[in-house]
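Colleague: Need a 3D model of the sequence below.
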Amino acid sequence: MTDWRARIEPFTRPLFFALSRATRGMTLGVRIAAVDEGGRVLLVRHTYLPGWWLPGGGVDRGETTDAAAVRELREETGLIATAPPRLISIHSNERFFRGDHVLVYRVDAFEAGPSDSRGEIDAVEWFDPLNLPSDVNRGSRDRLAEIFQGIPLSPHW
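Modeller: This next block holds a predicted model:
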């Protein structure tokens, strides 16, 4: 990421969230559990949020959630889905962002391509879902436990 963007992102991101809260009744986002042949899951470290997260982001106006999952996976990680993503769960994210909902998808078939994170992603790494780093975002950790450990699905992010 460029130096100027790294310096202003911590200030512009909260402003974007505040504007979104004030102007939107509901927001919709996707997170993607990309799983490789060895059973590892791909996580990203954002430049503007602490810890590791499932890749993902907002659904654009007029875009389907499946298309958003494929787009966000490509933009943030460079992975190009070669089969449709599979919807795993839907969650309310009221605790973090009033009116927000997150859909979790799983992608098991993909090929490598260029990422286009526009400076949003600091790192991309594969992890054993049963041995995650200590700083994985709570919501991402909970979703991975639901997928890989059979923990009952929570309606909340």
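Colleague: hey, let's count contacts and neighbours off CA atoms from now on
Modeller: Fine.
Colleague: Where do the helices of this protein begin and end?
Modeller: 3-23, 65-77, 138-149 (DSSP state H).
Colleague: Tell me which residues of the first one come out buried.
Modeller: By neighbour count with 16 or more other C-alpha atoms under 10 Å, helix 3-23 contains the buried residues Glu9, Arg21.
Colleague: distance between that helix and the chain's centre?
Modeller: 18 Å (C-alpha atoms, centre = their mean, to the nearest Å).
Colleague: now for that helix, which elements pack on it?
Modeller: Here helix 3-23 touches no other helix or strand, going by 3 or more C-alpha pairs under 8 Å, 6 or more residues apart in numbering; DSSP states H and E.
Colleague: I'd like the structure of this one too, to check against the first:
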Amino acid sequence: MPSLRTRLFHVYARLIRPMTLGVRALVENEKGDILLVRHTYIGGWHMPGGGVERAEPCEEALRREILEEGGIILTGPPRLIGIYSNHVSFPNDHVIVYHVTPDIWQAGKATAHGEIAEARWCSPADLPEGTTQGTRLRLEEVYRGAAPSPYWGGQKP
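Modeller: Predicted coordinates for the structure are as follows:
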């Protein structure tokens, strides 16, 4: 069950944004490991990312979020993986996922304060316990050739 803080955020988001849009990044390093983060306000391990603000291009939101959460500075254009409906978690929510390969980023300093409990590089074949279903499904699609689903969590609402 989501925390009170998470539920209040969802109510607030519904009031100010009838449709929500988020971005996530599948960030790889030169060893082939991927970056996952654990937030302080919601459970599980996720690809870094977050909400797209009003009048903000999606790629700019991605740049902002991966710098905040992982200290990742984009130096080239990320590749679009897909757009997914996340209506099970939040009605009318969508998530855009980009692939950030080692040749288009450099390490910087994470700028988020209090939002990220932990960040970790791990093998896509050895994910930490608690990795979210949406994250697992995207990794299966990218690394194992699984059939893409239009739904973030793999299920219709």
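Colleague: Once they're superposed, what TM-score comes out?
Modeller: TM-score of the superposed chains, computed with TM-score structural alignment, normalised by the length of structure 1, equals 0.90; 148 aligned residues with a C-alpha RMSD of 1.2 Å.
Colleague: out of the helices of structure 1, nearest to Arg31 of structure 1?
Modeller: With C-alpha to C-alpha as the criterion, Arg31 of structure 1 lies closest to helix 65-77 of the helices of structure 1, at 6.8 Å.
Colleague: circling back to that earlier point, closest to Leu130 of structure 1 out of the helices of structure 1?
Modeller: helix 138-149 (7.6 Å).
Colleague: quick one: that closest one aligns where in structure 2?
Modeller: Using TM-score structural alignment, the residues of structure 2 aligned to helix 138-149 of structure 1 are 133-144.
Colleague: ditto for stretch 27-42 of structure 1
Modeller: With TM-score structural alignment as the criterion, stretch 27-42 of structure 1 aligns to 20-35.
Colleague: Name the residues that touch that stretch?
Modeller: 13, 47-52, 58, 61-62, 66, 70, 92-102, 119-124 (C-alpha atoms under 8 Å, 6 or more residues apart in numbering).
Colleague: so how far does the match of helix 138-149 of structure 1 sit from its counterpart in structure 1?
Modeller: Its matched residues in structure 1 lie on average 0.8 Å from stretch 133-144 of structure 2 after superposition (mean C-alpha distance after the TM-score superposition for structure 1).
Colleague: For that stretch, buried residues please.
Modeller: For stretch 133-144 of structure 2, by 16+ other C-alpha under 10 Å, it's Gly134, Thr135, Arg136, Leu137, Arg138, Leu139, Glu140.
Colleague: Repeat that for stretch 40-60 of structure 2.
Modeller: Tyr41, Gly44, Trp45, His46, Met47, Pro48, Gly49, Gly50, Gly51, Val52, Cys58, Glu59.
Colleague: quick one: terminal-to-terminal distance for that stretch?
Modeller: One end of stretch 40-60 of structure 2 to the other measures 23 Å (C-alpha to C-alpha, to the nearest Å).
Colleague: got it, and stretch 46-54 of structure 1?
Modeller: End-to-end for stretch 46-54 of structure 1, by C-alpha to C-alpha: 10 Å.
Colleague: Can you give the contact residues for it?
Modeller: Residues from elsewhere that reach stretch 46-54 of structure 1 (C-alpha under 8 Å, 6+ apart): 6, 9-10, 13, 31-33, 42-45, 119-123, 133, 135-137, 140.
Colleague: Check stretch 131-139 of structure 1 too.
Modeller: Contacts of stretch 131-139 of structure 1 (C-alpha under 8 Å, 6+ apart): Pro50, Gly51, Trp52, Trp53, Trp157.
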